[in-house]
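> Attaching a predicted model along with its sequence, questions to come.
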Amino acid sequence: MPRLTNIEEVLFPVEEHPVFVSVRKESVERRLSVPDKKAIVNTKTNRVLGIVSRGYRLVTNHQALDWAYQCCQTVFPETKPGEWEVKSSDAPGTGGHCFIDIVHNSTALDFEFVAAENRPDAFGPFIRVTNSYNGLRALAFDIGFFRKVCKNGMILPESIIRFKFTHSQKDIGKTISFEVSQERLSKIKTSFNDYFNALRDCKINRQEFDPLFYGVLKIREPKKMKPQSPIANDWEALSKGIGVLCSRYSEELGENAYAVFNAITEFASHPPQNRCVHRERHSFQRLAGNWLSKFSQECRKPDFKLSIYLENLITNNGNGNKVSSKAAIRRDSN
């Protein structure tokens, strides 16, 4: 099913409705109410999005977006409401949950981690709001950073500032408040500088790009593929595309971990429609961000060896990824 990627597509109207069950006995059908449940319904399509408890606090995507703008100004008080804009939105075709990214549209908040005489990579802040209508995801507001060049998207590291609220009357009242320490935000900017410096200093041969890429994003070669089958063709197309992506960044940024990271974030922000891709954009971006914070510390250790790191990464991801990593190395050496 196609994903909803236009902001207007996720701002559909929703309502709460009581839940009934149909009980048939001896050709007589009765409708019985379910007093402790209610249904969340897309009134535009009449589709039931979720069956939730009576204590579930409904927050519409439109309301969540309004709160996201409030979050922007609380975290970055020096900005004005008109300086923030929706950059992207993403939701499954069912509309059961969604992610909306808001970015600052000027250079006032750029986090430039590289001197202009070297490579002027400009990073800016964004806030991602997560909302759901089925009770499976909490209402959340994540502060992240994105590279304002090429196709690289959002970075969601482990050290992120996050506001999270369960969909309950107790946790979410008529409104919610956002409080953040500016000192903490300043430390995160500094840590990002350290992250990227560590990646640039970590040398990685081109033949090691692909297996590292597969390992970070947990992409595994399907088992028992029949030659020329649809999934085999998809795997071949996916592998080729990843190889091209890694080669492009190795040429642009050099043979280092920073180039691998940029290849990873571009793929994570624009995952292709492919039978071998089983995660959505948000999940891929979290994997990329988590790897950024962990690997930048790991690669600075005096005894760090990439060969051992890759072996452990492949082992932890399962044998399927081990096969794809070997194949990636063979492709690059041809």
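That came through fine.
> okay, CA-based contacts and neighbour counts for the rest of this
Noted.
> Helices of the stretch 1-150 of the chain, residue ranges please.
Secondary structure of the stretch 1-150 of the chain by DSSP state H, counting those that start in this stretch: the helices cover 7-10, 61-75.
> most packed of these?
Highest mean neighbour count among the helices of the stretch 1-150 of the chain (mean count of other CA atoms under 10 Å): helix 61-75, with a mean of 19.
> surely Asp142 meets Asn131?
No. Between Asp142 and Asn131 there is no contact under CA atoms under 8 Å: 11.7 Å.
> more crowded one of those two?
Between Asp142 and Asn131, counted using other CA atoms under 10 Å, Asn131 has the larger neighbour count: 29 against 20.
> need the longest helix for the chain.
Secondary structure of the chain per DSSP state H: the longest helix is helix 230-253.
> List the buried residues in it.
231-235, 238-239, 242-243, 245-247, 249-250 (16 or more other CA atoms under 10 Å).
> Would you mind pulling up the elements that it packs against?
Packing partners of helix 230-253 (3 or more CA pairs under 8 Å, 6 or more residues apart in numbering; DSSP states H and E): helix 206-216, helix 257-269, helix 319-333.
> between these, which one is nearest to Tyr195?
Among these, the nearest to Tyr195 by CA to CA is helix 257-269 (9.4 Å).
> how big is the angle separating the closest one from helix 230-253?
140 degrees (axes from the mean of the first three to the mean of the last three CA atoms, to 10 degrees).
> Can you give me the buried ones in the following helix or strand past helix 257-269?
Going down the chain from helix 257-269, the next helix or strand is helix 281-298, by DSSP states H and E. For helix 281-298, burial by neighbour count (16+ other CA under 10 Å) applies to 281-282, 284-293, 295-296, 298.
> ditto for stretch 310-326
Buried-residue list, stretch 310-326, by 16+ other CA under 10 Å: 310, 313-314, 317, 320-325.
> Those residues: which two are farthest apart?
Leu310 and Gly320 (14.1 Å).
> In a helix, Asn193, correct?
Yes. Applying DSSP: H, G, I helix; E, B strand; the rest coil, one finds Asn193 inside a helix.
> And here is the other one:
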Amino acid sequence: MLSLPELGQLFESYRREHAFKGTVAELYAPAQYLMDLGGKRIRPLSTLVAHQLYHDEVDLALPAALAMEVFHNFSLMHDDIMDESPLRRDHPTVHMQYDLNAAILSGDWMLIHSYELLAGYDASKALPMIKLLNKTGAEVCEGQQRDINFESTMNVSEAAYIQMIQDKTAVLLGASLQMGGYTAGAPASDLDALYLTGINAGISFQLMDDYLDAFSPTSGKIKGGDVLQNKKTILFIHCLQEANETDRNQLLNWYQIQTPSDEKISGVLHLFEKYQVPSFVKNMVQSYGQKSMKALDSISVAQSRKTNLETLLTELLNRNK
């Protein structure tokens, strides 16, 4: 059984061997540019690790792993366009490096190519995998729209926020794990457990991301980026719910200000701490992490085969940056 670093190396070799190219180079170059920027490769690793729960040989899962990474990067490319982001992974975003039309069209092709990769499996595997990507893609779009909707309202419930991050972030991790189950021929009960493992880990990951944006212990990290952008994260939502009327109005006033300032960051973070928001969010992170591990425990393979997935989840759930 390959280790996580070995699986990562295997995927990178496969990705490079299947570099995007064709007669119209201008279509493929932007997509290849984004894929070459790197990243943690959490989703393809999840697919390979899930497949390896059942089989040591993982070559069969490589096209599905690449499909999930291509789909993920397609969503990033279009997110960057909508957010007008200048940078991705410390490099110019695709629409800045090339142009807007190139980014839209190349992103469209990436979506198509992710399906093309899954269609290469035999029909008994390809059909449920394509249906899963259909469902996941629709949910990611719904999550993005929910996030956009939140920009124009202060009235966001905790439940609505959890649904948004589940759709926008967690479903892709759940689907990546389930894809590995499909390629391996896992039983239906395990397919469900793999999906729940990813869903809960993804929610926990995003909640921790929200927490670290405001309270990262890592020196040198700029705190309060979400506050400066007036993002309605779980910290803002819970603080608004718990605050007295005076502090609630102060928090709302801070979130009306568009100009970045240290005073705004310190003022908002003070309110978060006053209402014990950090401990509340960390408890949520832990709760969803425990749900993820509980789902993993229910998968019907020997504990020794779960080592890589446990390690991957631990790295996701116990980070400090």
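Alright, I've got the coordinates. This one's a predicted model, so the numbers in the text were calculated from it and none came from an experiment.
> quick one: TM-score?
TM-score of the superposed chains, computed with TM-score structural alignment, normalised by the length of the second structure, equals 0.27; 141 aligned residues with a CA RMSD of 6.4 Å.
> thinking again about what came up before, if we only consider the buried residues of helix 281-298 of the first structure, which is nearest to Lys37 of the first structure?
Using CA to CA, the buried residues of helix 281-298 of the first structure come closest to Lys37 of the first structure at His282, 29.3 Å.
> Does Tyr14 of the second structure touch Leu62 like I think?
Yes. Tyr14 of the second structure is in contact with Leu62 according to CA under 8 Å; the separation is 7.3 Å.
> For the two, indicate the residue with more neighbours.
Using other CA under 10 Å, the more surrounded residue of Tyr14 of the second structure and Leu62 is Leu62, with 23 against 16.
> In terms of helices and strands, where is that one?
In the assignment (DSSP H and E), Leu62 of the second structure maps to helix 62-83.
> name the helices or strands packed onto that helix?
helix 4-17, helix 25-35, helix 42-52, helix 94-97, helix 100-119, helix 171-184.
> picking up where we left off before, mind checking which of the helices and strands packed on helix 230-253 of the first structure is nearest Arg184 of the first structure?
helix 257-269 (24.4 Å).
> What helices and strands are in contact with that closest one?
Other elements packing on helix 257-269 of the first structure under the criterion 3+ CA pairs under 8 Å, 6+ apart are strand 154-155, helix 182-201, helix 206-216, helix 230-253, helix 281-298.
> Nearest to Asp90 of the first structure, out of these?
helix 281-298 (8.0 Å).
> what's downstream of the closest one, the next helix or strand?
helix 306-317.
> Just want the angle from that following helix to helix 281-298.
Per the same axes, to 10 degrees, the angle that helix 306-317 of the first structure makes with helix 281-298 is 140 degrees.
> could you say what helices and strands helix 306-317 of the first structure packs with?
Helix 306-317 of the first structure sits against helix 206-216, helix 319-333, with contacts defined as 3+ CA pairs under 8 Å, 6+ apart.
> So what angle separates the directions of it and helix 319-333?
Using the same axes, to 10 degrees, helix 306-317 of the first structure lies at 140 degrees relative to helix 319-333.
> got the contact list for Ile47 of the first structure?
No Ile there; residue 47 of the first structure is Arg. Going by CA atoms under 8 Å, 6 or more residues apart in numbering, Arg47 of the first structure touches Val41.
> any idea how far it is from Val21 of the first structure?
Going from Arg47 of the first structure to Val21 of the first structure by CA to CA, to the nearest Å gives 17 Å.
> that older thread, just the residues contacting the helix holding Leu62 of the second structure, thanks.
Residues outside helix 62-83 of the second structure that contact it (CA under 8 Å, 6+ apart): 11, 14-15, 31, 34-35, 41, 43-48, 86, 88, 93-95, 100, 103-104, 107-108, 110-111, 113-115, 117-118, 172, 176, 179-180, 183.
> and the helix or strand harbouring His238 of the second structure, how far from the chain's centre?
In the assignment (DSSP H and E), His238 of the second structure maps to helix 234-242. Counting by CA atoms, centre = their mean, to the nearest Å, helix 234-242 of the second structure is centred 23 Å from the centre of its parent chain.
> Off-centre distance for the very next helix or strand once past it?
Remark: after helix 234-242 of the second structure, the chain's next helix or strand is helix 245-254, criterion DSSP H and E. Offset of helix 245-254 of the second structure from its chain centre (CA atoms, centre = their mean): 31 Å.
> for helix 245-254 of the second structure, which positions count as buried?
In helix 245-254 of the second structure, counting by 16+ other CA under 10 Å, buried: 247-248, 250-251, 254.
> Check which element follows it along the chain.
Downstream of helix 245-254 of the second structure, the next assigned helix or strand under DSSP H and E is helix 262-274.
> Give me the contact list for the next helix or strand after that following helix.
Following helix 262-274 of the second structure in sequence order, the next helix or strand is helix 277-297 (DSSP H and E). By CA under 8 Å, 6+ apart, the residues outside helix 277-297 of the second structure that reach it are 193-194, 196-201, 203-205, 207-208, 211, 215, 234-235, 238-239, 272, 310, 317.
> quick revisit: reformat the helices and strands packed on helix 306-317 of the first structure as CSV; add distance to Val103 of the first structure.
Output for these, formatted as CSV (distance: least, CA to CA, whole Å):
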stretch, distance to Val103 of the first structure
helix 206-216, 26
helix 319-333, 35
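> Mind checking those for the one nearest to His17 of the first structure?
Closest approach to His17 of the first structure among those is made by helix 206-216 (42.7 Å; CA to CA).
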